[in-house]
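Engineer: got a sequence here, can you model it:
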Amino acid sequence: MRAVIQRVLEANCVVDGKITGEIGKGLLVLLGVEEKDTEEDLEWLAGKIANIRIFSDENGLMNQSLADCNGKILLISQFTLFAATKKGNRPGFTRAAKPPLAIPMYESMIHKLSTLTGTKVEVGVFGADMKISLINDGPVTIIIDTQQKE
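Structural biologist: Modelled structure (predicted):
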């Protein structure tokens, strides 16, 4: 599993002209699921996302988590995070999980993050053509890959 986490002042997802998810201060999380991902990977990554300390404290240091600043999460599925670009100019996506695996993992991540943060997780629409708008704060962008836990 791979996540691109962006600290944002605000973010939203629009599908067919309608907002499907919207947050103020918080994290925009782009989530890619790989065929070999497990429930253990999901648990580990959810814990990292919910507790990552990338919000500024009173001294301007990145020392606060979502809970510390009452932040929210906008979670967007994004299979393109597993693009293979080594050969040619057209990316391949064979490492990305197919919908029968990816959808349940995405839905499990929504539930797990909601449980860990105690707040509703805002979402996009799996497989849809989504338009994501955000104001990146910092900018702060962190990439976490469950295959690189150590």
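
Engineer: C-alpha from now on. contacts and neighbour counts both.
Structural biologist: Will do.

Engineer: mind listing the helices for this structure?
Structural biologist: For the chain, helices defined by DSSP state H occupy the ranges 39-51, 66-69, 99-117.

Engineer: what residue lies at the spatial centre of this protein?
Structural biologist: Closest residue to the average C-alpha location of the chain: V29 at 2.1 Å, with C-alpha atoms, centre = their mean.

Engineer: mind listing what I5 touches?
Structural biologist: L27, L28, V29, L30, I49, T141, I142, I143, I144 (C-alpha atoms under 8 Å, 6 or more residues apart in numbering).

Engineer: what's the answer for E43, then?
Structural biologist: Listed by C-alpha under 8 Å, 6+ apart, the contact partners of E43 are K112.

Engineer: how about T146: what's its closest non-neighbour residue?
Structural biologist: M1 (5.4 Å; C-alpha to C-alpha, 6 or more residues apart in numbering).

Engineer: my read: that neighbour touches Q148, true?
Structural biologist: No. M1 lies out of contact with Q148 (C-alpha atoms under 8 Å); the separation is 9.9 Å.

Engineer: between those two, tell me which one has more neighbours.
Structural biologist: More crowded of M1 and Q148, by other C-alpha atoms under 10 Å: M1, with 25 against 8.

Engineer: second input sequence below; structure requested for side-by-side comparison:
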Amino acid sequence: MRILAQRVTEASVSVDGRQVAAIGPGIMALVGFGQEDGPDFNTRPAFQGMAHKLLGLRIFPGQGELANKFHTSLEEFGGQLLLVPQFTLYADCRKGRRPSFIDAGNPDWAKPMFDYFVKMVDESCAVSVSSGIFGADMAVRLCNWGPVTIWLDSANLFAS
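Structural biologist: Below you'll find the model as predicted:
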């Protein structure tokens, strides 16, 4: 599982010209599953570990002397979260100029995995959680804050 988390002042997702999700200050996270995850990934500790890591990232400013520091998490800051499914996080560009997506998770199990991840995150935190639509041709708009962009890869963070 891979997540590209970006601190934003605002972000939104539209499908067919209709806005389906929007947030104010918070995190917009692209979320992808790889073949190595497999259809049982949600039963492994790394699945919840990735949610915990994302929600716990201390990338927001604190108060007073800590106003310009990475001090608080999304929940402590009171921000919002937008989760966007993104199979291209598993692009392999080692050969030629056309990316290969053979390492991306099969949509048959990656879609329910993404939906379950959104539900689990939403039920485990006190922030507003929105999501894009798996498999849709989405227009994603965001305004980076910083910019702050963090790469999370379960294969590196939770290697057994």
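
Engineer: from the chain's centroid, how far away is stretch 95-103 of the first structure?
Structural biologist: 16 Å (C-alpha atoms, centre = their mean, to the nearest Å).

Engineer: residue range in the second structure corresponding to it, please.
Structural biologist: Under TM-score structural alignment, stretch 95-103 of the first structure corresponds to residues 103-111 of the second structure.

Engineer: from N136 of the first structure, how far out is the one in the first structure that sits across from A51 of the second structure in the alignment?
Structural biologist: When the first structure is aligned by TM-score structural alignment, A51 of the second structure is paired with A46. Counting by C-alpha to C-alpha, to the nearest Å, the gap from A46 of the first structure to N136 of the first structure is 21 Å.

Engineer: these two: which has the busier surroundings?
Structural biologist: Neighbour comparison, A46 of the first structure and N136: the larger count goes to A46, with 23 against 18 (by other C-alpha under 10 Å).

Engineer: run through the residues that contact the more buried one.
Structural biologist: Contacts of A46 of the first structure (C-alpha under 8 Å, 6+ apart): M109, K112, L113, L116.

Engineer: quick check: S130 of the second structure touching L83?
Structural biologist: Yes. Contact criterion C-alpha under 8 Å: S130 of the second structure and L83 qualify, at 6.3 Å.

Engineer: now list whatever residues contact both of those two.
Structural biologist: In contact with both S130 of the second structure and L83: V118, using C-alpha under 8 Å, 6+ apart.

Engineer: looking at these two, which one has more neighbours?
Structural biologist: L83 (25 against 20).

Engineer: return the residue of the first structure aligned against the more buried one.
Structural biologist: Match for L83 of the second structure (TM-score structural alignment): L75.

Engineer: let me see the contact set for that match.
Structural biologist: L28, V29, L30, L31, I110, V121, E122, V123, G124.

Engineer: try 10 Å this time
Structural biologist: 3, 5, 12-13, 21-22, 27-31, 106, 109-110, 113, 121-125 (C-alpha atoms under 10 Å, 6 or more residues apart in numbering).

Engineer: residues in the first structure aligned with the longest strand seen in the second structure?
Structural biologist: Looking across the second structure with DSSP state E, the single longest strand is strand 138-153. The counterpart of strand 138-153 of the second structure in the first structure, using TM-score structural alignment, spans residues 130-145.
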